[in-house]
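Enquirer: the sequence and its predicted three-dimensional model are supplied below.
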Amino acid sequence: MDKKMPQYLTAPYQLLWFEPDDLGIMVVGYMLAMIFGGIFWVVMIAAPVAYGKIKRRYPRGFLRHMFYVAGWTDLRGYPSYYEEEFFE
């Protein structure tokens, strides 16, 4: 086998103890800190830590559903929110 099979298929990718969504928040914080400086250097670290604490209280995938409810994204492969009846 050329490729290794991960031990846990549902485990997200991680860099140190940060998951990809935490890293995305850090990258945005870093860009804001490079542009504006000041308090954004603290936000770069504090925002992912706070988001991680919030994320632990909800089931996996809640952020995608929050974006869907806000109207920022679509859930592909699923019926629309207003469908009362659908056939598989």
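Expert: Yep, that arrived. Numbers count the residues shown, from 1 in each chain.
Enquirer: drop to CA atoms for contacts and neighbour counts, all remaining ones
Expert: OK.
Enquirer: so Ser33 touches Val27, yeah?
Expert: No Ser there; residue 33 is Ala. No: Ala33 lies out of contact with Val27 (C-alpha atoms under 8 Å); the separation is 9.6 Å.
Enquirer: hey, what's in contact with both of these two?
Expert: Counting by C-alpha atoms under 8 Å, 6 or more residues apart in numbering, the residues touching both Ala33 and Val27 are Met44.
Enquirer: from the middle of its chain, how far away would the helix or strand Met66 falls within be?
Expert: Taking DSSP states H and E as the definition, one finds Met66 inside helix 62-70. In this view, helix 62-70 has its centroid 10 Å away from the chain centroid, taken as C-alpha atoms, centre = their mean, to the nearest Å.
Enquirer: next one for the comparison:
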Amino acid sequence: MVRFPQYLSQPFQILWFEPDDMAFMAVGFIFAQKFGGVFWFLMFVLPWIYGRMKKRYPRGFLRHTLYFTGIAPMRGYPHFFQKHFLD
């Protein structure tokens, strides 16, 4: 038996950014520090483009895509094949 989380639909946020937006900013910042130039511009444009694309799909699609491809585990959630839950 596994305990089921109370709030599945509320995303974690830092200010108004979700973690996946912040990941694009962090990657852009790392490349901007290393290479400079156009990467400073991409640090702000990539999260904006991703945010517009993200509105066309259900919430959490990137995280679930990474989970189903086996790249990233889903911590704090029941296993995909879990059938019995505690109330």
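Expert: Received, thanks. None of the values given here were measured: they were computed from a predicted structure.
Enquirer: mean per-residue distance, the helix holding Met66 of the first structure versus the second structure.
Expert: With mean C-alpha distance after the TM-score superposition for the first structure, helix 62-70 of the first structure departs from the second structure by a mean of 1.4 Å once superposed.
Enquirer: compare Ala33 and Val27 of the first structure and say which is more crowded by neighbours.
Expert: The neighbour comparison of Ala33 of the first structure against Val27 (other C-alpha atoms under 10 Å) goes to Ala33, with 17 against 13.
Enquirer: how about the more buried one, what does it touch?
Expert: Shown in contact with Ala33 of the first structure (C-alpha under 8 Å, 6+ apart): Ile39, Phe40, Trp41, Met44.
Enquirer: these two touch, right, the third one and Met31?
Expert: No: taking C-alpha under 8 Å as the definition, Trp41 of the first structure is not a contact partner of Met31, at 9.6 Å.
Enquirer: and the most centrally placed residue in the first structure, which of the three is it?
Expert: By C-alpha atoms, centre = their mean, the first structure has its centre lying nearest to Asp21, at 3.4 Å. Under DSSP: H, G, I helix; E, B strand; the rest coil, the three-state class of Asp21 of the first structure is helix.
Enquirer: any idea how far it is from Tyr51 of the first structure?
Expert: Distance check for Asp21 of the first structure against Tyr51 of the first structure: by C-alpha to C-alpha, to the nearest Å, it reads 9 Å.
Enquirer: and for Lys54 of the second structure, nearest residue in space, chain neighbours not counted?
Expert: Excluding its sequence neighbours, the residue lying closest to Lys54 of the second structure (C-alpha to C-alpha, 6 or more residues apart in numbering) is Phe61, at 8.0 Å.
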